[in-house]
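Chemist: Can you look at this prediction? I've put the sequence above it.
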Amino acid sequence: STGERAIIVLEGRDAAGKGGLIKAIAARVSPRVFRVVALPTPSDRQKTQMYVQRYVEQFPAGGEIVIFDRSWYNRAGVEHVMGFCTPEQHRRFLELCPIVERFIVGAGIRLIKIWLEVGQEEQERRFTARIEDPLRQWKLSPMDLESYKRWYDYSWARDEMLQHTDTKDAPWYIVRSDDKRRARLNAIAHVLAQIPYTRIDRAKAKLPARSEKRRYDDQGSLEGRRFIDEKF
C-alpha cells in the first residue's frame, strides 16, 4: 500500500535450510507481493554481461518483496571455492559489492541479508537423509557432495565474505539453523522487525447472491466428458 520495495538475500551452506525457510516465509503471503528468485547457471550471453546485471533485472518494483534463493553472493561462495571464477574476479567482487549495495539501499530498497549457519554434524545428517530417502534424492547434487568435502574452504570463503560485505548500509545477520523450526521463526521475526508496518483492518467479505439470469445446468453440460477416475 505504501510502495515499499524489499530484497531478502538468503545464503548459507548446502543443506542449511534455505528452501524450507523460503517456503515458511511465502506460505501465508500473496505471490503477487512476494516473489522468489532462484536463478539457474548463467547463459553464454549473460556471461558477457556485468556480473550483477542478471540479478538487478529481478529487483522489486513498488509494493514487492523479492527473495533471492542464493544471489550475487555466489561469487563469494561456490564460484570462488569451486574455481568457477578467477581470483581477480573474486577479489574485485568483494571490493565492489559494498559499493553496489550502498546504491541499492540509497535508492530506497530495503536490503535484508541472512546467512544460515548449519553445523558439521547436522549437515552430515541431512545429507545422509537425502541419500537414504528416495523422495529427497533430487535434493542431492554432485555439487552438494563436493561442498561437503570442502567444508573448511567454504568456512574461509564465508569469513572473507563477511569481513568485506558486512557493512553499516547492508549488514549480515546470522541464523543458526541446526534446529529448522527455531531458525525459521527467528528469521521471519527478524524480517518483520526490519520492515515498519501497521496492521490493516479489512472488512469481512460477504458472498453475493448468484444471478438467476440465464440459469445453466453445469453438471448436465459435463456429461460424456473425460473424468479422472476417483481413486482416493
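Modeler: Looks like it arrived, so ask away. Residues are numbered from 1 along each chain as shown.
Chemist: Every contact and neighbour count from this point should use C-alpha atoms.
Modeler: Fine.
Chemist: and the helix or strand hosting W115, how far from the chain's centre?
Modeler: Following DSSP states H and E, one finds W115 within strand 109-117. Centroid separation between strand 109-117 and its chain, computed with CA atoms, centre = their mean, to the nearest Å, is 10 Å.
Chemist: Need the contact partners of it.
Modeler: 4-13, 16-18, 104-105, 170-178, 187, 191, 194-195 (CA atoms under 8 Å, 6 or more residues apart in numbering).
Chemist: Below is an additional structure, to be compared with the one above:
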Amino acid sequence: MKTKKQEPSNAEPATEGKLSRKVYERELERLHGELVAMQAWVQTTGAKVCVIFEGRDGAGKGGTIKAIMERVSPRVFRVVALPAPTEREKSQMYAQRYLPHLPAAGEVVIFDRSWYNRAGVERVMGFCSDEQADKFLASISSVERAIVESGVILVKYWLEVSPEEQTRRIEGRINDPRKGWKLSPMDLKSYSRWYDYSRARDTMFAASDSAWAPWYVADSNDKKRARLNIITHLLSKVPYEKVPREKIKLPKRQKPHGYVEPEDTRHHVPAVF
C-alpha cells in the first residue's frame, strides 16, 4: 500500500505569513518519517534517485538539504558538492565529472549545485564564454534523458528568493561569525549581478525544462515553508511504498563471567556543562 505523502497534518494555511516554528517542527517530524520510509523502499527495490538543487546565493539550498539529511542514513543519501574543476576536468565534456556521482541501485544522491554551474555562475562570472554555455545547454537535455532512461528518478529544484530577502540573508552572514564561512569574495561579486543571473536563469529554463526532467521552482523567502514544500514535493515524485518492518526484540545481555571494570585511568572530557 502506498503511503500518503502530500497531506499536511492540520498545518496552517499554505500562503499566509511566516510559518510558526511549532508547525514547522511538527510537519518536519512527519516528513522525516516519510523520508525514512522512502529510504527503506529505495534500499529494498534498488531504486536510483537524483535530486539537483540550484538557485541564487542565499536562497536556502544548504538549509533545505540539511533538513532532508537530518534523519536519513548517509550510506543511502549522499550529498555531492564538487569543488572547482581541475585542469584535467576542464578539458572534459562539462557534465562528465558529475556523472560518476550519479546514484547506483539503492541510493539517493543530492547535488548541492550541479552541472548547471556552467549555465549559471560560470556564465555570469565569465568563467566560460556565452558560446560554451550555449553549447552546454544545447546538449544537457539529451544527457538528462539518457540518465532518466537508465532508471534514475531525476528531480531538479530552483530556489528563488527576492532581492530584499537575499540582501537580508547575506548581511546576516557578514555580521554572524557562525556564518562567515558561507560568504566568499565570489558571493559578493555575484550579489551585484542580480539581473545577469536572472537572464542566465531564464535562458537555462528555456533550454533545459524538458518533459523528462522539468524544473521545479520553490519560493524560499520563508525558509521553513520552502523546506516543507520541497520535501513534500520530492516525496510525491518518488513512487515509494511502505516496506514492512520486522519486529525487533532486544536479546539478553551476556553475564559478566568474572569481568570487573579496571581502575579508571582514562582521559575524560571535562564536565563543563
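Modeler: Ah, there it is. Everything numeric in this text was worked out from a predicted model, so none of it was measured.
Chemist: Give me the TM-score for these two chains.
Modeler: For this chain pair, the superposition-based TM-score is 0.95 by TM-score structural alignment, normalised by the length of the first structure; 230 aligned residues with a CA RMSD of 1.2 Å.
Chemist: my guess is G55 of the second structure meets K61, correct?
Modeler: Yes: under the criterion of CA atoms under 8 Å, G55 of the second structure makes contact with K61 at 7.2 Å.
Chemist: The two: who's more crowded?
Modeler: K61 (25 against 21; other CA atoms under 10 Å).
Chemist: For that one, which residues are in contact?
Modeler: K61 of the second structure touches F53, E54, G55, D112, L159, counting by CA under 8 Å, 6+ apart.
Chemist: which helices and strands does the longest helix seen in the first structure pack with?
Modeler: For the first structure, the helix with the greatest residue count under DSSP state H is helix 87-106. Secondary-structure packing of helix 87-106 of the first structure (3 or more CA pairs under 8 Å, 6 or more residues apart in numbering; DSSP states H and E): helix 151-165.
Chemist: and the next helix or strand after the helix it packs on, which residues are buried?
Modeler: Per DSSP H and E, the first helix or strand lying C-terminal to helix 151-165 of the first structure is strand 172-176. Under the neighbour-count criterion of 16 or more other CA atoms under 10 Å, strand 172-176 of the first structure has W172, V175, R176 buried.
Chemist: Mind reading off the mean deviation between strand 172-176 of the first structure and the second structure?
Modeler: Taken over the aligned residues, the distance from strand 172-176 of the first structure to the second structure averages 0.3 Å (mean CA distance after the TM-score superposition for the first structure).
Chemist: ok, now which ones touch the corresponding residue of the second structure for V52 of the first structure?
Modeler: Under the alignment (TM-score structural alignment), V52 of the first structure pairs with A95 of the second structure. Listed by CA under 8 Å, 6+ apart, the contact set of A95 of the second structure reads W115.
Chemist: quick one on the thing from earlier: tell me roughly how far the longest helix of the first structure lies from the second structure on average.
Modeler: Relative to the second structure, helix 87-106 of the first structure is 0.7 Å off (mean CA distance after the TM-score superposition for the first structure).
Chemist: Onto which residues of the second structure does that helix map?
Modeler: Helix 87-106 of the first structure covers residues 130-149 of the second structure once aligned (TM-score structural alignment).
Chemist: same check, this time on stretch 163-181 of the first structure
Modeler: Using TM-score structural alignment, stretch 163-181 of the first structure pairs with 206-224 in the second structure.
Chemist: Roughly how far does R199 of the second structure sit from R266 of the second structure?
Modeler: To R266 of the second structure, R199 of the second structure is 61 Å away according to CA to CA, to the nearest Å.
Chemist: of those two, who's got more company?
Modeler: Under the criterion of other CA under 10 Å, the comparison of R199 of the second structure against R266 puts R199 first, with 13 against 6.
Chemist: do you know how far that one is from G106 of the second structure?
Modeler: Taking CA to CA, one finds R199 of the second structure at 37 Å from G106 of the second structure.
Chemist: Could you find the closest non-adjacent residue to the residue nearest in space to the middle of the first structure?
Modeler: The centre of the first structure sits closest to D69, judged by CA atoms, centre = their mean, with a distance of 2.7 Å. Counting by CA to CA, 6 or more residues apart in numbering, A38 is the residue found nearest to D69 of the first structure once chain neighbours are left out, at 5.0 Å.
Chemist: Y24 of the second structure sits in which helix or strand?
Modeler: Here Y24 of the second structure is assigned to helix 21-45, by DSSP H and E.
Chemist: What are the contacting residues of that helix?
Modeler: Taking CA under 8 Å, 6+ apart as the rule, helix 21-45 of the second structure contacts 5, 8-9, 11-12, 47-48, 68, 70-72, 76, 105-108, 224-225, 228, 231-232, 235, 238, 240-243.
Chemist: May I see the buried residues of it?
Modeler: 23-24, 27-28, 31-32, 34-35, 37-43.
Chemist: Equivalent analysis for stretch 36-43 of the first structure, please.
Modeler: Counting neighbours by 16+ other CA under 10 Å, stretch 36-43 of the first structure gives V36, V37 as buried.
Chemist: Now T64 of the second structure: closest residue in space that isn't a chain neighbour?
Modeler: R227 (5.2 Å).
Chemist: Stretch 230-237 of the second structure vs the first structure, mean deviation?
Modeler: Mean deviation for stretch 230-237 of the second structure: 0.5 Å (mean CA distance after the TM-score superposition for the first structure).
Chemist: contact partners of the longest helix of the first structure?
Modeler: Residues beyond helix 87-106 of the first structure that count as contacts (CA under 8 Å, 6+ apart) turn out to be R75, A76, H80, L111, M161, H164, T165, T167, D169, A170.
Chemist: now for these, which pair is the farthest apart?
Modeler: The largest separation in the contacts of helix 87-106 of the first structure, counting by CA to CA, is between H80 and D169 at 24.2 Å.
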